[in-house]
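J.: sequence-free structure coming up:
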């Protein structure tokens, strides 16, 4: 049976309830019959202890039968029936004993029997409501944190899956570029490309295991990455930076910029006569804006939104809002929050 950790509640609640019940409901009639207050309180204490114990047992039974948050209604109905029956029987029995023995020096009228039962219920129901309120709060807390933990595990699983896709995806695109250089017989460019690729891929493998990385490091990487792309696109790809100095130590999930740049390159035409310009800038609210001019390819490129999904999953794990996407006829913009206090 579920254990009730209510020791202090009973030690304080029973004497206080006995005192209040005796003073509010029975003080006048006891004074009329010259009863001593402390004797009245002792018997009231015994009766309250008995009712509290019986009611507590009913609460435990209801919780064992209907433990879940979704079973609150039947659990409360069970308790109400239990309280009415047990409190009614106990109060009728004690009133009968007092009546027949003339313990208090007078007989009890039928109305007095009903009154005593009502007083018992009036005292027990608020106490039961406190028990149930505490139980509901505890159940809600457990359910909430379990749901949050499951959500976090699910996001983490999705993120790990996406991260495993990013590595081969990046390598596949790089090998395609290298293949183009080899076919063009651009050996010097191919060698330079391989050297840059090894440096960039090392950073990719190392940083992707971190939760956050300083913006300054990510910017250094993205400049090297764009230089890698320029081996293929030359002057057709332009990178512009406008970053305030006070946000360089702010953090963001690693490879965020790489995925956004890759997304822009994938979906837009790139040529020397019509360059793709990618601008990375910070705003006053400590957001990072990645903006590129729109010049969609004539052939639609299939997209599984892997890059944006990866970024969103990382921000959700950090309890941060998703990136905000703004698209017009001429530009595509992604706004991502920068997080403070990240050590370089």
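T.: Now that the structure is in, tell me what you want to look at. Being a predicted model, the structure only gives us computed values, none of them experimental.
J.: From here on, just use CA atoms for contacts and neighbour counts.
T.: Fine.
J.: where along the stretch 201-344 of the chain do the helices fall?
T.: For the stretch 201-344 of the chain, the helices defined by DSSP state H, counting those that start in this stretch cover 215-233, 256-267, 306-317.
J.: So what touches the last one?
T.: Residues outside helix 306-317 that contact it (CA atoms under 8 Å, 6 or more residues apart in numbering): 152, 155-156, 158-159, 162-163, 166, 253, 256, 259-260, 263, 321-323.
J.: okay, pairing it with this:
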């Protein structure tokens, strides 16, 4: 069953359910009230006549819904649209009057003696007495149609807006990613060039191999905006291996991440620029080198990643993002999480700098 057929089936189901409920209420109420007042009618026939008397309106409802969509009642002009609605209401009223008159003529539910009278008299009586109710019913269907269509249009607009926002976010993140990867690549190539000038050939070759492996993994995951924390740690370790080839014993690394957080979803390449920032602005400025520590923790529904280095602290009143890496981290987090994230860079006692990122925890 295709989508259109399924939608039509659902529409007919709800039309039948609503009008059946209306018919049951009308028949039950009239029969009980009349019996309570001591009237004497053919109660079974009366119940059936009142119940199925709503059939013309049930069958006409899809037509009214289509007219409501094609000629929205909220627009007053042109006047021809109101003439169409009035003609449709009159036609349905005539059919309804003809149907109820036929039921009364055939079933005589009110037990009139010697009979219900002529069909033409019943027809005119039903039509003129029901003019106001026909108009009210028709307007009610139009209003219900307008409300349902407005709700559907709003849902479609929200879905389309969400889709466009997702596409925009992906485009922004892809642009930022394309900015990060060459930045990292050029820095690493500069380090390799430095090793070659220093005639540290083995270290340069090791760095090239590590760089090749790192970039291959980056390209393999280029379509993913989020990855498990365990995979992100592997990226960070690969980057640290590349840097160790440059710094040798001057760079010490520590990773402290609980196993139960390894499946948490984090933005891809979120740790690498944090580690790069720690090495570039901390470790590289010290002749004796230093250490980098990667930590992860969970507090309630937030996951916090932090990278600490024991290098020089930030200047006073300058604990803000520095460089392309940290700046892009903030922009990427804004695109992915809106305002539901935290990014801090601050000095730590007795020395060193820590960059921390807090994002919603999600496995």
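T.: Alright, I've got the coordinates. These numbers come from a predicted model, not from an experiment.
J.: I'd like the TM-score for the two structures, please.
T.: Superposed pair, TM-score by TM-score structural alignment, normalised by the length of the first structure: 0.66. Supporting alignment: 321 aligned residues with a CA RMSD of 5.0 Å.
J.: before we move on, the earlier item: out of the contacts of helix 306-317 of the first structure, which is most surrounded?
T.: Neighbour counts for those peak at residue 253, which has 24 neighbours (criterion: other CA atoms under 10 Å).
J.: measure it to residue 212 of the first structure for me?
T.: Separation of residue 253 of the first structure from residue 212 of the first structure (CA to CA, to the nearest Å): 5 Å.
J.: swap in residue 56 of the first structure?
T.: According to CA to CA, residue 56 of the first structure and residue 212 of the first structure sit 51 Å apart.
J.: Kindly report the same for residue 324 of the first structure.
T.: Per CA to CA, residue 324 of the first structure is found 19 Å from residue 212 of the first structure.
J.: before we move on, back to that, in the contacts of helix 306-317 of the first structure, find the pair that's most separated.
T.: The largest separation in these, counting by CA to CA, is between 152 and 263 at 26.3 Å.
J.: Flag every buried residue along stretch 314-329 of the second structure.
T.: Residues of stretch 314-329 of the second structure classed as buried by neighbour count (16 or more other CA atoms under 10 Å): 314, 321, 325-326, 328-329.
J.: end to end, how far does it reach?
T.: End to end - CA to CA - stretch 314-329 of the second structure spans 19 Å.
J.: contacting residues for the residue nearest to residue 330 of the first structure when sequence neighbours are not counted?
T.: Nearest residue to residue 330 of the first structure, sequence neighbours excluded (CA to CA, 6 or more residues apart in numbering): residue 294, at 5.1 Å. By CA under 8 Å, 6+ apart, residue 294 of the first structure lies in contact with 268, 276, 329-332.
J.: of all the residues you listed, which comes closest to residue 16 of the first structure?
T.: Nearest to residue 16 of the first structure among these is residue 332, at 68.4 Å by CA to CA.
J.: Report how many residues lie close to the residue mapped onto the closest one from the second structure.
T.: Mapped onto the second structure by TM-score structural alignment, residue 332 of the first structure lines up with residue 355. Counted by other CA under 10 Å, the residues lying close to residue 355 of the second structure total 23.
J.: Just confirm residue 355 of the second structure contacts residue 343, I think it does.
T.: Yes. Under the criterion of CA atoms under 8 Å, residue 355 of the second structure makes contact with residue 343 at 7.4 Å.
J.: Done for today, thanks.
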